[in-house]
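J.: Sequence first, predicted model second:
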Amino acid sequence: MIKCVVISGCSGGGKSTLLEELSRRGYATVEEPGRRIVREELAGQGAALPWVDPAAFARRAIAMALEDRKLAQVQPGWTFFDRGLIDAASALQATTGKAMLETLRDQHPYHHTVFLTPPWPETYVHDPERRHGFEEAVAEYDRLTTAYPEMGYDVVILPKIDVAARADFLLSRLPEL
């Protein structure tokens, strides 16, 4: 059984908060590639930023997601990812217009159930690593709600509830290991 679970969806929808809760409960978690890349690029005066060179940013996110997936395979139990390879490939496809997703079919799979956080304007905030607007976040969410099913994943939309209840909801939809 594949024990790598993606939590994706709308920026500002509570993915990082949910991963913090899962980590607090003892589960392995992987921070979003995009946030790590932005921090690295800003610290080093880099240009692979989504607002400077979105294609370079997406390519770095693909490479990082592949490495994250590889490292997580040795973890016991579930490993939860804040976004994954499909997110990065979808972003590159949207940026370049080149079909990227189909090249990934059946390669580097995650658990067949993917959890998506819906748009949640009440929790959306800008920060130094998230400079895009809510409308752009919703457009990305719309791409992902299409991309994941097209890649053969079952999508579960996470309810807009407090983080502990959200974690309980997610965990109740996964089999015991």
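T.: Sure thing, it's come through. Since this is a predicted model, take the numbers as computed values, not measurements. Numbers count the residues shown, from 1 in each chain.
J.: Please count neighbours and contacts with C-alpha atoms only from this point.
T.: Will do.
J.: ok, residue 170 - contacts?
T.: For residue 170, the contacting residues are 115, 158, by CA atoms under 8 Å, 6 or more residues apart in numbering.
J.: could you redo the last one with a cut-off of 10 Å?
T.: Taking CA atoms under 10 Å, 6 or more residues apart in numbering as the contact definition, residue 170 lies against 7, 18, 22, 114, 115, 156, 157, 158, 159, 164.
J.: Can I have the buried ones of these as a ChimeraX selection?
T.: Remark: buried members of the contacts of residue 170, expressed as a ChimeraX selection using 16 or more other CA atoms under 10 Å:
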select :7,18,22,114,115,158
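J.: take the one below as the second:
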Amino acid sequence: MITGGPGAGKTSLIEALAGSGHAVWPEAGRAIIRDQQAIGGRGLPWVDPVLFAELMLSSDLRGHAEARAGQGNVFFDRGVPDIAGYLTLCGLPIPDHVERAAQQQRYRRTVFIAPPWRDIFTQDAERKQDFAEAQRTYAAMAATYPRYGYALVELPRVSVTERVSFVLDRLLAAD
């Protein structure tokens, strides 16, 4: 699992892991935003954050089920606990079903968290958050994951290739 705030290099790391032959599950949020923008939908974080969270939950549950049905490890670009962190960040209550999902849909205990990194942070049509919000998101995830029993390992601010090596080395050492 890779978590953290927006624009911290999570997706680049996931893409590099996929490029080196590892199974991955992409971040739900960006795809949902693209889909909702294409159809004029309301499931956007700046329009209806609760609907956006439900759409992310649906995607993350599907990814978790597919990973369990497959063989080998899968690297996730965010996961179910991120939804609880997102709702907390928005000042919204965490519904019981989201709480249950975060407790029941378990991932490997070690979760990598990408710290805010101003040098690589950018905004675009899908990422409207500013750097201050990226920092708040990081803090929300750093508080949320341990609440569900995960151990966070902060990713270093190094090249994507070095991050891939860092992640794989830590996972091999844990096995």
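T.: All right, it came through fine. Predicted model, so just to flag it, every value in this text is computed and none were measured.
J.: hmm, back to that, looking at the contacts of residue 170 of the first structure, which one is closest to residue 60 of the first structure?
T.: residue 7 (19.3 Å; CA to CA).
J.: any idea what that closest one aligns with in the second structure?
T.: Matched to the second structure by TM-score structural alignment, residue 7 of the first structure sits across from residue 2.
J.: any chance you could map the helices in the first structure?
T.: 15-24, 33-43, 54-72, 85-96, 134-150, 163-172 (DSSP state H).
J.: Of the ones you listed, flag the one that's most buried.
T.: Stretch with highest mean neighbour count among the helices of the first structure: helix 85-96 (a mean of 21; mean count of other CA atoms under 10 Å).
J.: quick check: angle from that helix to helix 134-150?
T.: Following axes from the mean of the first three to the mean of the last three CA atoms, to 10 degrees, one obtains 120 degrees for the angle between helix 85-96 of the first structure and helix 134-150.
J.: Which neighbouring elements make contact with helix 85-96 of the first structure?
T.: The helices and strands touching helix 85-96 of the first structure, judged by 3 or more CA pairs under 10 Å, 6 or more residues apart in numbering; DSSP states H and E, are strand 4-9, helix 33-43, helix 54-72, helix 134-150.
J.: export these to JSON lines and tack on distance to residue 124 of the first structure?
T.: Output for those, formatted as JSON lines (distance: least, CA to CA, whole Å):
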{"stretch": "strand 4-9", "distance to residue 124 of the first structure": "12"}
{"stretch": "helix 33-43", "distance to residue 124 of the first structure": "15"}
{"stretch": "helix 54-72", "distance to residue 124 of the first structure": "21"}
{"stretch": "helix 134-150", "distance to residue 124 of the first structure": "7"}
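J.: Fine, thanks again, bye for now.
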